[in-house]
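>>> sequence plus predicted model, see below.
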Amino acid sequence: MLSGIHPLLSGPLLAHLDAMGHSDGVVLADAHFPAENLGRRTLVLPGVGTPELLAAVRTVLPLDDEPALDLMAPDGGSTPPVHEELVVAAGATPRLLGRFEFYDAAAEAFLVVRTGETRVYANALLRKGVVT
């Protein structure tokens, strides 16, 4: 245990976040997300919800300039209730991407973390900013 580090931030997750460079992406995905298929590097945190993990990650990860946050949106334009929680946790205005557009962006991300979140469309892609 480290002082001042959110308890959801495991050693492997912190190591990956530290290794990321400016504008590298990290996907925090729900349990339904095809993480192993799309991710170059993957972690699985089955006991964690996506909004909670996003809030924890934001304690150590500065965000890039726009677009700093992408959310997966369902076809038809309806906004899932979990999106409000993700936006609050990120502290950023999101860009909404359709499912397959989000999959394409996720395939380019540095890391994909699949959570235990069971709500659909609870997927967020953050881009790392510069640590000053």
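Nice, thanks for sending it over.
>>> use CA for all of it now, contacts and neighbours both
OK.
>>> how about the helices in this structure?
Ranges of helices in the chain, per DSSP state H, are 11-19, 35-38, 50-58, 82-90, 99-107.
>>> now do the buried residues in the shortest one.
Just to be clear, that refers to helix 35-38. Neighbour-count burial for helix 35-38 flags 35, 38 (criterion: 16 or more other CA atoms under 10 Å).
>>> ok, and what's touching stretch 23-32?
If you take CA atoms under 8 Å, 6 or more residues apart in numbering as the criterion, stretch 23-32 is touched by 35, 46, 49-50, 53-54, 64, 106, 108-129.
>>> now do 6 Å
Outside stretch 23-32, the residues within contact range by CA atoms under 6 Å, 6 or more residues apart in numbering are 109-118, 122-129.
>>> below is an additional structure, to be compared with the one above:
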Amino acid sequence: MLRGINPLLSPDLLHALRAMGHGDDIVIADANFPAQSNGRRVLRLDGITATAALEAVLQVMPLDTFVPDPVLTMQVVGNPSDIPPVVAEFQKIVDDVADNPVKIASLERHAFYERARGAFLVVQTGETRLYGNILLKKGVIGS
């Protein structure tokens, strides 16, 4: 056990977050996301919501400040401007926890899958709410 570290951050997840470099992407995915076919590295957090995982990750990982959209979600098929409740909750967490709060942008479903294929890590959660997928670009910690 460690003090000050969210217990949802498993040893494997902490290792992966520390191994990531500036500009690397991490996907926090829902239970329906095709993680094994769209992720080079996949870690599972079964039984954990994507929102809880996002909050834990943002407590220790900086967001990139060198790109316009360091946080992306998947657009609703057939209604790209719709904001599902889980995405609204993602935005609240980014606003409250991120070191660099930003407005979340979105990608069309297949474009999101393509970005996920290049991500450093996909964390598959037990999230059952549809569209509970979010991609974060890691930033730097200044001196």
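That came through fine. All of these numbers come straight from a predicted model, not from anything done at the bench.
>>> report the TM-score for the pair.
Both chains were compared after superposition, and using TM-score structural alignment, normalised by the length of the first structure their TM-score is 0.97; 132 aligned residues with a CA RMSD of 0.8 Å.
>>> quick one: closest of the helices of the first structure to Gly4 of the first structure.
With distances scored as CA to CA, the stretch of these nearest to Gly4 of the first structure is helix 50-58 (11.3 Å).
>>> can you name every helix or strand that that closest one contacts?
If contacts are counted by 3 or more CA pairs under 6 Å, 6 or more residues apart in numbering; DSSP states H and E, helix 50-58 of the first structure sits against helix 82-90.
>>> quick revisit: same list (the helices of the first structure) but as a markdown table, adding distance to Gly76 of the first structure.
Shown next, in a markdown table, are the helices of the first structure (distance: least, CA to CA, whole Å):
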| stretch | distance to Gly76 of the first structure |
| --- | --- |
| helix 11-19 | 34 |
| helix 35-38 | 24 |
| helix 50-58 | 23 |
| helix 82-90 | 15 |
| helix 99-107 | 11 |
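>>> most tightly packed of those?
The highest average neighbour count among those, using mean count of other CA atoms under 10 Å, belongs to helix 50-58 at a mean of 22.
>>> angle of that helix against helix 82-90?
If you take axes from the mean of the first three to the mean of the last three CA atoms, to 10 degrees, helix 50-58 of the first structure sits at 20 degrees to helix 82-90.
>>> the closest residue to Ile28 of the second structure other than its chain neighbours: what's it in contact with?
Closest residue to Ile28 of the second structure apart from its sequence neighbours, by CA to CA, 6 or more residues apart in numbering: Val123 at 4.8 Å. Residues near Val123 of the second structure by CA under 6 Å, 6+ apart: 28-29, 42-44.
>>> just those now: which is nearest Leu72 of the second structure?
Closest to Leu72 of the second structure, out of all of the contacts of Val123 of the second structure and judged by CA to CA, is Ile28, at 10.6 Å.
>>> please tell me how far the closest one sits from Leu2 of the second structure.
In this view, Ile28 of the second structure and Leu2 of the second structure are 23 Å apart by CA to CA, to the nearest Å.
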